[in-house]
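In: I'd like to go over a predicted model; first the sequence, then the structure.
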Amino acid sequence: MMHVIATNVCMVIRTLVKESAKEIFKSGSVDHPLNSNKVPENECEKLDIIGDTFEHSSIYLFPFIIEYSIIGCAVIYQMWSHIGKNPTYLIFQGDKSEGNPDDLTKHRPYHLDWSSSSVGLFMGLLSLVGLIISLILYFALVNQEKYRLLAVLINNIMDTLINGLMILAMIFGFYQTRKLSLVRSEKDYDIISIISASGIVVYAAFTVIAGMLNQDSLEPSSLVIINGVFEIVEVNIQLLFIADLKQRVVSEANKGEKPGRQTTTYLLMCNLALWVTYNFEIQKGNATPDQSKFYGFLPWVVIQRITLPLCVFFRFHSSVVLTELWKNCYRLKRVE
């Protein structure tokens, strides 16, 4: 099992190095070491549709390879950590007339309760539409010289706005979830969320540093700094909000109100929207001109290729976790 974990780690490193090298050579920032003006190309990929499609789609697909490898590492590690432990089995005893033991494992139909979610769902869909519109405007304007700065500003303003709204929603959510009952959770700390969140924190920290120290910035330095700070604050508050919600459950007294469920729904939709847009952010090299100018093209490409896949995975994983909390925390459990 440790060999499988090591294989997944090697797959992550290989993918990062490969995609970084492709981006560097594509930009022409690295001279070819041979005494030749022509770089040899792989002709088989250029002569057929499959090769050309594969080459152009790899920039969208490589984050999913990293996501799969990280999930594989986490699952295999959990299996490895439980090897050798003696499980406790529940032995069914009793007369056959009292019931069939097969009935204990029979799945009963369960219908999702969508109550107390409409406002959060509506606001989340608005955020999704806003992010998609900003993404479309960016790709439509970035290739036009006189509108390039406008495209970058639209992208950063929308990111700052979404992060700010999520921070306000979570502050309101903390106030609401105080009404839920506290329960003891047997779950360990979510190491996957912490590791992937570090990617967003590192990326945002480099953004803030570039905004503070860059003397010749193309976009307003205050916007770059605020965007990075908001992102760091939002990620940390979201980790705390999820950790707190894991320890709470709805009670009989507030089963109709379901406090905090609107916030959970909104965060779920926002993380899903950011996951979609982050997959396109991988190829938005022109969206960070100040950072690229401050650090240099080569270092900034390496920073992006390491941190952005973790950003993508964090949003995906957060969406899954929030979905489980949305279902389980607000379902009244029957006490036998």
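Out: Ah, there it is. Residues are numbered from 1 along each chain as shown.
In: C-alpha from now on. contacts and neighbour counts both.
Out: Noted.
In: what's the closest non-adjacent residue to Leu267?
Out: Met166 (6.7 Å; C-alpha to C-alpha, 6 or more residues apart in numbering).
In: where do the helices sit along the protein?
Out: For the chain, the helices defined by DSSP state H occupy 2-27, 43-47, 49-81, 118-141, 148-177, 191-213, 221-245, 261-281, 289-295, 297-328.
In: Single out the most deeply packed of those.
Out: The highest average neighbour count among the helices of the chain, using mean count of other C-alpha atoms under 10 Å, belongs to helix 261-281 at a mean of 23.
In: alright, now check it against this:
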Amino acid sequence: LVASTTHEPLLNDQIRPGLYSAHYLGDVATYLATAVVEFSLIGAAVMFILWKSIDNGTISCGNDAGSERVKRKHRMRVDCSSSSTGLFAGILFLIVTFISIGVHSVFTQLNNSRSAQLAFGLADLALFATSLSACTIGIYRMRMLQFLRRSHGSAEILDEILLMIGLIGELLFCCTGMLLWITKSDENDDEAGEVYVLIVYVVRLLQVLIQTVFMLVAGRLRAHSLEAKEQKPGKQIVTFLLMANVTLFFFYTFESVNASYCHKNVFGTQYIIAHTVAPLIVLYRFHSSVCLAEIWKHCYSVKTASDRAQSNY
């Protein structure tokens, strides 16, 4: 401001550090604000579970049982069989995502915002379509597993609460985006009213709904039969979805720092809703990764019910 009023020229090395530091600090502040919201939601859900189970009775264990439990907790077995294809596909998914982020950054540096938004839109469409196909195949493959009928524990209730909070954020974000597209189409705005934007939101909405149903059902499935224990149907898909949701978590974080391709230069109620639920959609991908990791670990476990009960107590 001083330079503009006195008309004194400044060298590049004098102005660039301040401009770049302000830009990066602004990005970091946006990221940290998202992290604060996620931490607050997780803390509130944990406090609710503690409040809900405060009157529950506890099972006392003897010294031998307690020492056995401690020994078991210090040992962790991970069965990585039937996961190589899903892991490779997940790494490929990660590479494509980083390439799309790089393309967006290049167009942004060239001040070509239209091409940058198009790169984000096409990347979103490809990523969500791939994840939607994986969820559909996973539902079909895991039909061979047995449904476990049991009461919900504290961990399951906590997972479902956080998953529903993230799902609400995704639904609000997608519905806001579709309403914004319809509004811009009525105003004959070619940039925001392109058809691919609506397709992205529809595919994204379907992917989120189907993946949520998939995780809620798959969390109750177990491989009890000998054939299911040997073939492990759907484990490749669960591995891929785990990698995909971790990738989308970082992709959403980058996308929330930068303006979304459909919510750019938009103000008012839709702008407020889109930026308010942005931490929730990041939370959805983060907690989906946690739920899928639990499914990957427990769904195909060869431990019997008695062994699992002893390890829990």
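Out: Received it, and whenever you're ready, just let me know what you need. A quick note: this is a predicted structure, and the numbers were derived from the prediction, not measured.
In: Trace Leu153 of structure 1 over to structure 2, please.
Out: Superposed on structure 2 with TM-score structural alignment, Leu153 of structure 1 falls opposite Leu118.
In: Show me what Asn56 of structure 2 lines up with in structure 1.
Out: Applying TM-score structural alignment, one finds that Asn56 of structure 2 aligns to Lys85 in structure 1.
In: Give me the contacts around stretch 206-213 of structure 1.
Out: Residues from elsewhere that reach stretch 206-213 of structure 1 (C-alpha atoms under 8 Å, 6 or more residues apart in numbering): 217, 221-222, 224-229, 290-291, 294-295.
In: I'd like those as TSV, with distance to Thr264 of structure 1 appended.
Out: Below are those laid out as TSV (distance: C-alpha to C-alpha, whole Å):
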residue	distance to Thr264 of structure 1
Ser217	37
Ser221	33
Ser222	30
Val224	28
Ile225	27
Ile226	25
Asn227	23
Gly228	23
Val229	22
Asp290	35
Gln291	33
Phe294	38
Tyr295	37
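In: hang on, isn't the match of Leu153 of structure 1 packed against Tyr261?
Out: Yes: contact criterion C-alpha atoms under 8 Å: Leu118 of structure 2 and Tyr261 qualify, at 7.5 Å.
In: The nearest residue to Thr30 of structure 2 once chain neighbours are set aside: neighbour count?
Out: Nearest residue to Thr30 of structure 2, sequence neighbours excluded (C-alpha to C-alpha, 6+ apart): Val257, at 6.0 Å. Number of residues near Val257 of structure 2 (other C-alpha atoms under 10 Å) recorded here: 16.
In: Alignment lookup: Val257 of structure 2 to structure 1.
Out: Aligning on TM-score structural alignment places Val257 of structure 2 opposite Gln283 in structure 1.
In: who touches Lys73 of structure 2 in this structure?
Out: By C-alpha under 8 Å, 6+ apart, the residues touching Lys73 of structure 2 are Ser311.
In: rerun at 10 Å
Out: Neighbouring residues of Lys73 of structure 2 by C-alpha atoms under 10 Å, 6 or more residues apart in numbering: 67, 311-312.
In: ok, back up a step: overlap in contacts, Leu118 and Tyr261 of structure 2.
Out: Counting by C-alpha under 10 Å, 6+ apart, the shared contacts of Leu118 of structure 2 and Tyr261 are 191, 197.
In: I'd assumed Gly169 was in contact with Thr276 of structure 2.
Out: Yes: Thr276 of structure 2 lies in contact with Gly169 (C-alpha atoms under 10 Å); the separation is 8.7 Å.
In: OK, contacts around Thr7 of structure 1?
Out: By C-alpha under 10 Å, 6+ apart, Thr7 of structure 1 lies in contact with 1, 13, 69, 72-73.
In: Quick check: it vs Gly72 of structure 1, distance?
Out: Between Thr7 of structure 1 and Gly72 of structure 1 the computed distance is 10 Å (C-alpha to C-alpha, to the nearest Å).
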